[in-house]
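**Q** Build me a model from this:
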Amino acid sequence: MKKLVFIVLIFIMFFFKNLASANYDKVFYDLQINSISGEIIDFSKYKDKAVLVVNTASYCGFTKQYEGLQKLWEKYESKGLIVLGIPSDSFNQEKKSNKEAKEFCEVNFDITFPLTTITDVKGENAHEIFKWAKDNYGKSAIPKWNFYKILINKEGKIEDTFSSLTKPTSQKIIQKIEKTLKIY
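**A** Down below sits the predicted model:
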């Protein structure tokens, strides 16, 4: 009887393990997007790095989080973290042109981390990054608001997501980044 219970438990563990793990046909490093200046950002150049993807907006109550994102970039860039800002008007709070968004970020927050073109992050017109995230991580990867954060690990898979309320320099995010970068 004990042997049968043991076999059933092993079977159940393997069954649920497979259900819980995402089936990545592509990893993050297989994707690309246009930079805010118009050049292609090929994520394959970020291989073996962790990437914090953040949908941003100039007119949002969370816009001050740009300061925390810049601090993360300055502290962890040399250790293998890429902070990627994706300006979005999906919540109707972004400038109308890439040039205006870029200038806003540079003038008000001295942003030096990579920024993309203004991009949809939800719905039918969402960029491939966000469709990929939803397909592989579920609905929790869909931005609920501006400054939603998706942490990509060094294998190009989603490590975790963080709400807009979670500040970039919160212990929760820093601990997850350091664990992902293997900084102890």
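**Q** CA atoms for contacts and neighbours, from now on please.
**A** Noted.
**Q** where do the strands sit along this protein?
**A** 32-34, 40-42, 50-56, 81-87, 149-152, 158-162 (DSSP state E).
**Q** what's the first one in contact with?
**A** This means strand 32-34. Applying C-alpha atoms under 8 Å, 6 or more residues apart in numbering, the contact partners of strand 32-34 are 40-43, 116-117.
**Q** Narrow those residues to those that are buried.
**A** 41, 43, 116-117 (16 or more other C-alpha atoms under 10 Å).
**Q** Which helix runs longest in this protein?
**A** helix 2-20 (DSSP state H).
**Q** of all the buried ones among the contacts of strand 32-34, which two lie farthest apart?
**A** Longest distance between any two of those is 14.8 Å, between Phe43 and Thr117; criterion C-alpha to C-alpha.
**Q** for comparison, sequence B:
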Amino acid sequence: MSPLRFILACALGLGSLLLGGPARAADGEAACPALFQHEARKLHSKEDVDLCALTTGKVVLVVNTASQCGFTPQFKGLEALYKTYRDQGLVVLGFPSDAFRQELDDEGATAKVCYVNYGVTFPMMATSPVRGPDANPVFQALNRAAGEPEWNFNKYLVNRDGEVLRHFPSSAKPRGGELEAAVQAALR
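**A** Below is the predicted model:
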């Protein structure tokens, strides 16, 4: 690729897609993967979150959540996974969605389920679509790379370079199984 074309691609945020991984900063540190070059509003807040600031150099588990689903109790396991591995570089990102008609209409009620009922401390974003052309930008990229979620609590494991390692179904338990083993391997 010509230097001019590379510079243009990087300016447009496409450098990591063209190179097959994140662009490298001048000091050799990993730059923010294209997948996370977005801002998202925090759940039940007016504050936006810089997803690059949350994820650069981290292993990320992205989960589409819902407050009124049979899998909602997985919040406990996701929180335990986050607390166990966050100091080793894991970030869990929750994206509530009503894609399967099991999310509350009120973000305040959704926040209560997450923060009060399940004690979630990992970052939760505002309710947004996760399927189809209206999916939020993170899920648009995840869907292209690994397929759309087929139900609530699908989990996408992303390595430190922004590569989607694996898409886990709703039934994958956060602790004590393949998902936790994959997280451990990605953190090594």
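**Q** one step back: let me know the closest of the buried ones among the contacts of strand 32-34 of the first structure to Leu151 of the first structure.
**A** Using C-alpha to C-alpha, these come closest to Leu151 of the first structure at Phe43, 14.0 Å.
**Q** I'd assumed Tyr29 was in contact with that closest one.
**A** Yes - shown here, Phe43 of the first structure and Tyr29 form a contact pair, counting by C-alpha atoms under 8 Å, at 4.6 Å.
**Q** okay, the buried ones among the contacts of strand 32-34 of the first structure in TSV with distance to Asn23 of the first structure next?
**A** Listed next are those as TSV, based on distance: C-alpha to C-alpha, whole Å:
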residue	distance to Asn23 of the first structure
Ile41	25
Phe43	20
Thr116	27
Thr117	29
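**Q** Break down the second structure into its helices, ranges please.
**A** Along the second structure, the segments classed as helices by DSSP H run 3-11, 15-19, 51-55, 74-85, 107-111, 137-146, 178-187.
**Q** any chance of those in a markdown table, plus distance to His167 of the second structure?
**A** Output for the helices of the second structure, formatted as a markdown table (distance: least, C-alpha to C-alpha, whole Å):
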| stretch | distance to His167 of the second structure |
| --- | --- |
| helix 3-11 | 27 |
| helix 15-19 | 19 |
| helix 51-55 | 18 |
| helix 74-85 | 15 |
| helix 107-111 | 24 |
| helix 137-146 | 6 |
| helix 178-187 | 10 |
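**Q** Quick one: closest of those to Phe95 of the second structure.
**A** helix 137-146 (9.1 Å).
**Q** quick one: the closest one to strand 164-168, angle?
**A** Interaxial angle, helix 137-146 of the second structure versus strand 164-168 (axes from the mean of the first three to the mean of the last three C-alpha atoms, to 10 degrees): 90 degrees.
**Q** just checking, what packs against helix 137-146 of the second structure?
**A** Counting by 3 or more C-alpha pairs under 8 Å, 6 or more residues apart in numbering; DSSP states H and E, the packing neighbours recorded for helix 137-146 of the second structure are strand 164-168.
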